[in-house]
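1. okay, structure incoming, though there's no sequence with it:
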C-alpha cells in the first residue's frame, strides 16, 4: 500500500511502523521544475524500486504545473511540501531506518540533506552530479534553485528550512560543469571533488575513507543518452562506472540514498523510459540496504 503524506500527519504516522530496514519515499512536489517529466520520473522510479525491494512507498507532495521561475519564487511555492519532505525524512531517521527517496529535481534535497546531517553528522554526503550545485543567490548567473542546494542545506543562505549540513561533509562525484564560485570552493578544499575518469571507484573510496555514506544521485552525472534527464553534459559516467562506484560505497555503512532527475520519457522520441538498467547499476548499494534483493 502507498501511503500519502500531507498536513496534518496521517493516522499511520502515529502507529508502529513495520520492521523494514528501509523507508521508500516518493516526492511528487514541484521544486524548480521546467517540465513535468521529473515529477513523473520520480513516481516511475519509486514504483520500480518498490517492486524490486518489496517496500511500500510513502508519497509526499502533489504534481503541479511547472513554474520555470527564479529561485526565490520556486522556493516559496514549494516551501510547504519541502517542509513535509523534511518531516518525513526525520521520522524515517528517528525510526532507525535507511531512507531511499526519489526526487523529481535536485532542488528537493534542500529539505533532505539537513535532516541527514542532523542525524548522521559524521557521514559523507556523496553527491553524484554533473554540476557542483553550490552557488549562492548572490553569485548565481542562472538564478536556478537547483544550483543553490548544497550551500542552502549548509545554511550559507537562508532557505527558511534547516541548515545542518557542513560543506566539509560533501564529496562531489562526476562534476564537470562547474561555475567559478563553485570552483573556488573546490580549490580551497571546502568541497572535495572526485572527477569522472579512470579509477573513479578507487578514488572515491579514498575520498570517503571509513565514513558512513549518504548518496545523492542526479542522473545527469551519467553520459548523455544513458537515461533521460533534463541536462546533457558530455563526459559523464557509464552505468558500469556507476556500478563500480556503488560497489565501493557499499563497503561502508550506508545511511541513505536519493535519486533525482530521472525523467519519465525520452523527449526526442516521446517514448517512455525504463529505470531498470539504472536500478541494476545501483544493486550493490541497494543490496546493502535491503539484504536479499
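-> Done, it's in. As the structure is a prediction and not an experimental result, all values here were calculated from the model.

2. going forward, measure contacts between C-alpha atoms and count neighbours the same way
-> OK.

3. what about residue 101, is that helix, strand or coil?
-> With DSSP: H, G, I helix; E, B strand; the rest coil as the basis, residue 101 sits in strand.

4. included below, for side-by-side comparison, is a second structure:
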C-alpha cells in the first residue's frame, strides 16, 4: 500500500492531460503454484500496463509501484526501438531467479526476467540481451546475482566514493557513456529505482542501502544520456513513503529526476 500511495503522490504533481492511471489489484494475489509471490497480481498489472502503453504508442515514463512495472514498460520500448540499451539505476541489480531469490519477491527478479530467465508466465518471447544492459549504483548483490553478472559480462558502474563531489560525478558520467556506447545502442531506456539514491537524501524507500548516489549525480547522468541518445522510455519505481509528510519532503527530489527525464 505504501507503493500505491507513493505512485499516487507523484501523480498529483504530473500534468493530468498526459497522465494515465493504471488500476492495480487491491488483494495480495496468489503464487499460482510457483515460487514467485503474488504472481496473479503481477500478471494483471503487466497486462493492464501493456494495454495502456500500446494505446499510448510512443515513449512513456512509467511511475511505479515496484520494479515489476518494467515487465511491460521495457518490452514496449524495445518494440519501438530495438537498438535500445537499458540503463538500470538501482541499489540492487534485480537479477535473481525464482530459484535463487531469498524472498520470492518479484521486485528482485525483474531484470533477470527481462533477460529471459524466470517464471514461464512472466518471461517475454523476445528477451533483452545482456550486452544491452548497464547497471548503475548497485551495492547490494546476492551470490547468484554476482555469479550471473560475471558469467554474462554485464557492465556494472558502482557509486563513486565522495558522493556529490564534482570529480566523482564526472568520472561516473564518463564511465556510463563509455559503457552505453560499447553496446552499439542509439537509444536508451532509463530505469530509476529510487533506492539508488543515498538514504540520507530520500526517506520514502522500502529497502535503503547506504552509500548511494547523490541526487545531483543521478540527474547529471540522466542529462548526459539524454544529451547523447534518444529516449525510448523510462521508469521511476519504489517510492514508498510512510506518511504524507514524508512524501512531501521527498517530492522535490523526485520531480527533479522526472524533469531530467522529460525535458
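-> Nice, thanks for sending it over. Remember, predicted model here, so these are calculated numbers, not experimental data.

5. in stretch 78-89 of the second structure, what counts as buried?
-> 78, 81, 83, 84, 85, 86, 87, 88, 89 (16 or more other C-alpha atoms under 10 Å).

6. show me what the third one aligns to in the first structure.
-> Residue pairing (TM-score structural alignment): residue 83 of the second structure is matched to residue 122 of the first structure.

7. list the contacts of residue 71 of the first structure.
-> Going by C-alpha atoms under 8 Å, 6 or more residues apart in numbering, residue 71 of the first structure touches 32, 137, 143, 144, 145.

8. any idea what residue 199 of the second structure aligns with in the first structure?
-> Match for residue 199 of the second structure (TM-score structural alignment): residue 224.

9. for burial, what's the neighbour tally of its match?
-> 19 (other C-alpha atoms under 10 Å).

10. contacting residues for the nearest residue to it once chain neighbours are set aside?
-> Counting by C-alpha to C-alpha, 6 or more residues apart in numbering, residue 224 of the first structure lies nearest to residue 232, which is 5.3 Å off, once chain neighbours are set aside. By C-alpha under 8 Å, 6+ apart, the contact list for residue 232 of the first structure reads 220, 223, 224.

11. was I right to think residue 210 of the first structure contacts residue 249?
-> No. Taking contacts as C-alpha atoms under 8 Å, residue 210 of the first structure lies outside contact range of residue 249: 9.8 Å.

12. those two - which one has more neighbours?
-> Neighbours per residue (other C-alpha under 10 Å) separate residue 210 of the first structure from residue 249, with residue 249 holding more: 26 against 14.

13. what sits against the equivalent of that one over in the second structure?
-> Under the alignment (TM-score structural alignment), residue 249 of the first structure maps onto residue 225 of the second structure. Counting by C-alpha under 8 Å, 6+ apart, residue 225 of the second structure makes contact with 177, 188.

14. ok, now with 10 Å
-> Counting by C-alpha atoms under 10 Å, 6 or more residues apart in numbering, residue 225 of the second structure touches 87, 173, 176-177, 180, 187-190, 219, 231, 260-261.

15. for stretch 248-258 of the second structure, buried residues please.
-> Within stretch 248-258 of the second structure, the residues scored as buried using 16+ other C-alpha under 10 Å are 249, 250, 251, 253, 254, 257, 258.

16. nearest residue to the second one other than its sequence neighbours?
-> Closest residue to residue 250 of the second structure apart from its sequence neighbours, by C-alpha to C-alpha, 6+ apart: residue 202 at 5.8 Å.

17. how about the contacts made by the one you found?
-> Residue 202 of the second structure touches 194-196, 208, 214-215, 239, 241, 246-247, 249-251, 253-254, counting by C-alpha under 10 Å, 6+ apart.

18. how near is the nearest residue to residue 128 of the second structure once chain neighbours are set aside to residue 58 of the second structure?
-> Excluding the flanking residues, the one nearest residue 128 of the second structure by C-alpha to C-alpha, 6+ apart is residue 115, at 4.8 Å. Relative to residue 58 of the second structure, residue 115 of the second structure is positioned 22 Å away (C-alpha to C-alpha, to the nearest Å).

19. count the residues that sit near residue 137 of the first structure.
-> As a burial measure, residue 137 of the first structure scores 20 neighbours (other C-alpha under 10 Å).

20. let me fix that: residue 13 of the second structure
-> Other residues close to residue 13 of the second structure by other C-alpha under 10 Å number 10.

21. what do we get in the second structure for the residue nearest to residue 224 of the first structure?
-> That one, residue 232 of the first structure, aligns with residue 208 by TM-score structural alignment.

22. swap in residue 85 of the first structure?
-> Match for residue 85 of the first structure (TM-score structural alignment): residue 49.

23. how close does its match get to residue 223 of the second structure?
-> Taken as C-alpha to C-alpha, the span from residue 49 of the second structure to residue 223 of the second structure is 26 Å.

24. swap in residue 134 of the second structure?
-> 16 Å.

25. now residue 51 of the second structure
-> Separation of residue 51 of the second structure from residue 223 of the second structure (C-alpha to C-alpha): 29 Å.

26. of these two, who's got more company?
-> It is residue 223, of residue 51 of the second structure and residue 223, that has more neighbours when counted by other C-alpha under 10 Å, with 19 against 15.

27. tell me who's in contact with the residue lying closest to that one once chain neighbours are set aside.
-> Ranked by C-alpha to C-alpha, 6+ apart and with sequence neighbours excluded, the top spatial neighbour of residue 223 of the second structure is residue 260, at 5.9 Å. By C-alpha under 10 Å, 6+ apart, residue 260 of the second structure lies in contact with 218, 219, 220, 221, 222, 223, 224, 225, 226, 254.

28. before we move on, the earlier item: quick one: the match of residue 85 of the first structure and residue 74 touch, right?
-> No. Residue 49 of the second structure is beyond contact range of residue 74, at 11.1 Å (criterion: C-alpha atoms under 10 Å).

29. need the residues touching each of these two.
-> With C-alpha under 10 Å, 6+ apart as the test, residue 49 of the second structure and residue 74 both reach residue 62.
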